[in-house]
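Q: Structure for the following, please:
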Amino acid sequence: MGSSIAVSAQELTFAMEPSYPPFETTNAKGEIIGFDVDVANAICQEIQVTCKFKSETFDSLIPSLKAKRFDAAISAIDITDARAKQVLFSDAYYDSSASYVALKGKATLESAKNIGVQNGTTFQQYTVAETKQYSPKSYASLQNAILDLKSGRIDIILGDTAVLSDMISKEPEIQFIGEKVTNKKIFW
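A: Sure thing, here's the model as predicted:
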């Protein structure tokens, strides 16, 4: 969780990118729900304030937090040195890892040429820095990358292991390929 200001109000507004289950998603009533919402609600209960939740694109969370458009951001944000220079973080509450997915029987890590990653994520950073064999394509959301994967515009996706696991449970034609990536310089 990232924060840029101290809070002394009766209400605390958290921003998140709600297309990232199980961390955050929108239910049929339009409410943001998920693991990060549960964490935020526990924080609000502990400090005796009311939680409010605001939808924001992932790549605008830190710039908007710095501009004080909300009080805190909580959206499976990996802590990096660059981000920690911009905003304050809580202690890590989730051990992040990355994984690759592809359509079943369509691509391997060796045969893939095009990779999809979400804008502003450590997965995008890792892909650019460490995977020169792929041509990266950035997406506003993981769901957009999934659509391009299904239509053959990209071969593989790199993303958060827990999020991709949730996605695979709903998209049986997609599978994990290769090993988890646990580079502590990038994912922590």
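
Q: When you work out contacts or count neighbours from here on, use the C-alpha atoms and nothing else.
A: Noted.

Q: Spell out the secondary structure type for residue 77.
A: coil (DSSP: H, G, I helix; E, B strand; the rest coil).

Q: Burial check on it, number of neighbours?
A: 23 (other CA atoms under 10 Å).

Q: I'd like the distance between it and residue 122.
A: Here the criterion is CA to CA, to the nearest Å. By it, residue 77 lies 9 Å from residue 122.

Q: before we move on, what about residue 80?
A: On the measure of CA to CA, residue 80 and residue 122 end up 8 Å apart.

Q: More neighbours: those two, which one.
A: Ranked by neighbour count (other CA under 10 Å), residue 80 and residue 122 place residue 122 first, with 21 against 15.

Q: Centroid-nearest residue for the chain?
A: Geometric centre of the chain, nearest residue: residue 76, 5.0 Å, by CA atoms, centre = their mean.

Q: Just give the closest residue to that residue, not the sequence neighbours.
A: residue 23 (6.6 Å; CA to CA, 6 or more residues apart in numbering).

Q: my guess is the one you found meets residue 36, correct?
A: Yes: counting by CA atoms under 8 Å, residue 23 touches residue 36, with 5.2 Å between them.

Q: Can you work out which residues contact both of these two?
A: Both residue 23 and residue 36 are contacted by 75-76, under the criterion CA atoms under 8 Å, 6 or more residues apart in numbering.

Q: Give me the contact list for the helix or strand residue 115 falls within.
A: Here residue 115 sits within strand 114-118, counting by DSSP states H and E. Strand 114-118 has contacts (CA under 8 Å, 6+ apart) with 123-124, 127, 134-142, 145, 149, 153-159.

Q: give me the number of residues near residue 86?
A: 15.

Q: Just list the residues touching residue 14, thanks.
A: So residue 14 contacts 40, 51-54, 70-74 (CA under 8 Å, 6+ apart).

Q: The residues you listed: which two are farthest apart?
A: Taking CA to CA, the two most distant members of these are 40 and 70; they sit 13.5 Å apart.

Q: Which helix or strand lies directly C-terminal to the longest helix seen in the chain?
A: Across the chain, the longest stretch assigned as helix under DSSP state H is helix 35-47. Of the helices and strands lying after helix 35-47 in sequence (DSSP H and E), the nearest is strand 50-55.

Q: how deep is residue 70 tucked in, by neighbour count?
A: By other CA under 10 Å, neighbour count at residue 70 equals 20.

Q: The nearest residue to it once chain neighbours are set aside and residue 21, how far apart?
A: Leaving aside its chain neighbours, residue 70 sits nearest to residue 13 (5.4 Å; criterion: CA to CA, 6+ apart). Using CA to CA, residue 13 is found at 20 Å from residue 21.

Q: which of the two has more neighbours?
A: More neighbours surround residue 21 than the other of residue 13 and residue 21, with 20 against 17 (other CA under 10 Å).

Q: hang on, the earlier thing: just the buried ones from the contacts of strand 114-118?
A: In the contacts of strand 114-118, burial by neighbour count holds for 123-124, 127, 134, 136-139, 141-142, 145, 149, 154-159, counting by 16 or more other CA atoms under 10 Å.

Q: Please give the structure of this sequence too, so both can be compared:
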Amino acid sequence: MTASTTRRSTAAHTRLAAVGAIAVAGALLLTGCGDQTKNDGSGNGSTAASAPLADKLPQAIRDAGVIKVGSDIAYAPVEFKDSSGKTVGIDPDLADAMGKQLGVKFDFENGTFDTLITGLRSKRYDIAMSAMTDTKDRQEGIDSDTGKKVGEGVDFVDYFTAGVSIYTPKGKDQGIKTWADLCGKKLVVQRGTVSEDLAKAESKKCAGGKTIALQSFDNDQQAQTRLRAGGADAGSSDFPVAAYAVKTSGGGNDFQIVGEQVEAAPYGIAVAKSNTQLRDAIQAALDAIIKNGEYGKIIQKWGVDAGAVTSAAVNGGK
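A: Model prediction:
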């Protein structure tokens, strides 16, 4: 796992998930004599009235009309491709709502999860929004495996709370209820996630010469495919993602969640530490949609009310 790039967290933290949704349209086009419109990046215009927080953005982003978002778009239901190839999920829905406040379009670009922070550092992306757990290691640029500093770190605007779950083939839990029960078993996870962190930490505690045989993949769908094919005993991912897989894979006949979710922690939108103006604009937009009720509608739409936040904290992870 690379420096503080767990999907969701370090060994002591998590990534949990949520549920998918079709991204909504860009800011409304308001016309009228004397109106000064701004490009929202989608071919439409938005006035100050329809984008009340536009002036909080850095001028370069206002001029471009777009916030470039790095995201691992293979983590249903947080962000994934629907049958038509469109990017959907809770993150795109929230981004669309925030975009209306800011007068810009959030343009999601697919990337492998453990490269998103690197892409943020290189300015390929303006933000990373991908069910990424806000942790101190990530904030400080610390590699969670080695404990060494590998970068300046990032700031987070926290927008959801989630924890990690274990799931098994349906009807074949092999007595697995806790992380300790995975000793001597084969576990599939997505590379760079809190699930991978937790598995590595737990494997070191296993007694009697046993370990957890860990198989890490580029995305969660690959891990699920391996488990579905009988190549492992269990899988682990954020609770909403695990719950979504249990509900949808094989019509609900492939998997089951075992035990309780652990290590609940905040998901954060990652922003470069040098870009405080963008960070503060994102925070203001998130607070605005929480207050106007749009956030709650999106959270309720995907049945993840338990993970809702009541305000947009910055760097609330531990």
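
Q: that older thread, which of the contacts of residue 14 of structure 1 map to contacts in structure 2?
A: Contacts conserved in structure 2 for the contacts of residue 14 of structure 1, counting by both residues aligned by TM-score structural alignment, their matches' CA atoms under 8 Å: 51-54, 70-74.

Q: All the helices of structure 1, residue numbers only.
A: 35-47, 61-66, 81-84, 122-130, 142-151, 161-170.

Q: and residue 110 of structure 1, which of those is closest to it?
A: Using CA to CA, the nearest of those to residue 110 of structure 1 is helix 122-130, at 14.5 Å.

Q: That closest one against structure 2, how far on average?
A: Mean deviation of helix 122-130 of structure 1 relative to structure 2 after superposition (mean CA distance after the TM-score superposition for structure 1): 1.5 Å.

Q: Neighbours of residue 83 of structure 2, how many?
A: 7.

Q: Counterpart of it over in structure 1?
A: If you follow residue 83 of structure 2 across to structure 1 using TM-score structural alignment, you land on residue 28.

Q: Show the contacting residues for its match.
A: Residues in contact with residue 28 of structure 1 (CA under 8 Å, 6+ apart): none are found.

Q: which residues touch stretch 165-180 of structure 1?
A: 21-22, 97-104, 108-109, 161.

Q: how about that stretch: buried residues?
A: 165, 167, 174-177.

Q: ok, now stretch 62-74 of structure 2?
A: 62, 65-74.

Q: repeat for stretch 83-96 of structure 2
A: Buried-residue list, stretch 83-96 of structure 2, by 16+ other CA under 10 Å: 87-96.

Q: Now those residues in a markdown table, please, with extra columns for distance to residue 38 of structure 2.
A: Shown next, in a markdown table, are those (distance: CA to CA, whole Å):
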| residue | distance to residue 38 of structure 2 |
| --- | --- |
| 87 | 25 |
| 88 | 25 |
| 89 | 27 |
| 90 | 26 |
| 91 | 24 |
| 92 | 22 |
| 93 | 22 |
| 94 | 21 |
| 95 | 18 |
| 96 | 16 |
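
Q: ok, of those, which one's closest to residue 114 of structure 2?
A: Nearest to residue 114 of structure 2 among those, with distances taken as CA to CA, is residue 91, at 17.7 Å.

Q: give me every residue that touches the closest one.
A: 20, 78-79, 129-131.

Q: Looking at structure 1, which of these hold up?
A: Where structure 1 agrees (both residues aligned by TM-score structural alignment, their matches' CA under 8 Å), those reduce to 78-79, 129-131.

Q: List buried residues within those.
A: 78-79, 129-131.

Q: To which residue of structure 2 is residue 56 of structure 1 aligned?
A: In structure 2, residue 56 of structure 1 lands on residue 111 (TM-score structural alignment).

Q: Quick one: residues contacting the spatially closest residue to its match that is not a sequence neighbour.
A: The shortest distance from residue 111 of structure 2 to any non-neighbouring residue, by CA to CA, 6+ apart, is to residue 72 (5.0 Å). Shown in contact with residue 72 of structure 2 (CA under 8 Å, 6+ apart): 79, 110-113, 116, 130, 219.

Q: let's see 6 Å
A: Residues near residue 72 of structure 2 by CA atoms under 6 Å, 6 or more residues apart in numbering: 110-113, 130.

Q: how about the top helix by length along structure 2, which residues of structure 1 does it hit?
A: Counting by DSSP H, the longest helix found in structure 2 is helix 276-291. Under TM-score structural alignment, helix 276-291 of structure 2 has no counterpart anywhere in structure 1.

Q: List the buried residues in that helix.
A: 278-290.

Q: Can you redo those as TSV, where the extra columns are distance to residue 102 of structure 2?
A: Output for the buried residues of helix 276-291 of structure 2, formatted as TSV (distance: CA to CA, whole Å):
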residue	distance to residue 102 of structure 2
278	11
279	12
280	12
281	8
282	8
283	11
284	9
285	7
286	10
287	12
288	10
289	11
290	14
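
Q: Looking at those, which is nearest residue 156 of structure 2?
A: Closest to residue 156 of structure 2, out of all of the buried residues of helix 276-291 of structure 2 and judged by CA to CA, is residue 279, at 7.7 Å.

Q: got the contact list for the closest one?
A: residue 271.

Q: I'd like to know how far it sits from residue 99 of structure 2.
A: Distance from residue 279 of structure 2 to residue 99 of structure 2, by CA to CA: 14 Å.

Q: for residue 271 of structure 2, same thing?
A: For residue 271 of structure 2 relative to residue 99 of structure 2 (CA to CA), the value is 16 Å.

Q: One more: residue 136 of structure 2?
A: Counting by CA to CA - residue 136 of structure 2 and residue 99 of structure 2 are separated by 28 Å.

Q: So between those two, which is more surrounded?
A: residue 99 (26 against 21).

Q: Just tell me what that one corresponds to in structure 1.
A: So, by TM-score structural alignment, residue 99 of structure 2 is matched to residue 44.

Q: Read off where the strand ranked longest in structure 1 ends up in structure 2.
A: When structure 1 is parsed with DSSP state E, its longest strand is strand 174-181. Mapped onto structure 2 using TM-score structural alignment, strand 174-181 of structure 1 spans residues 255-262.
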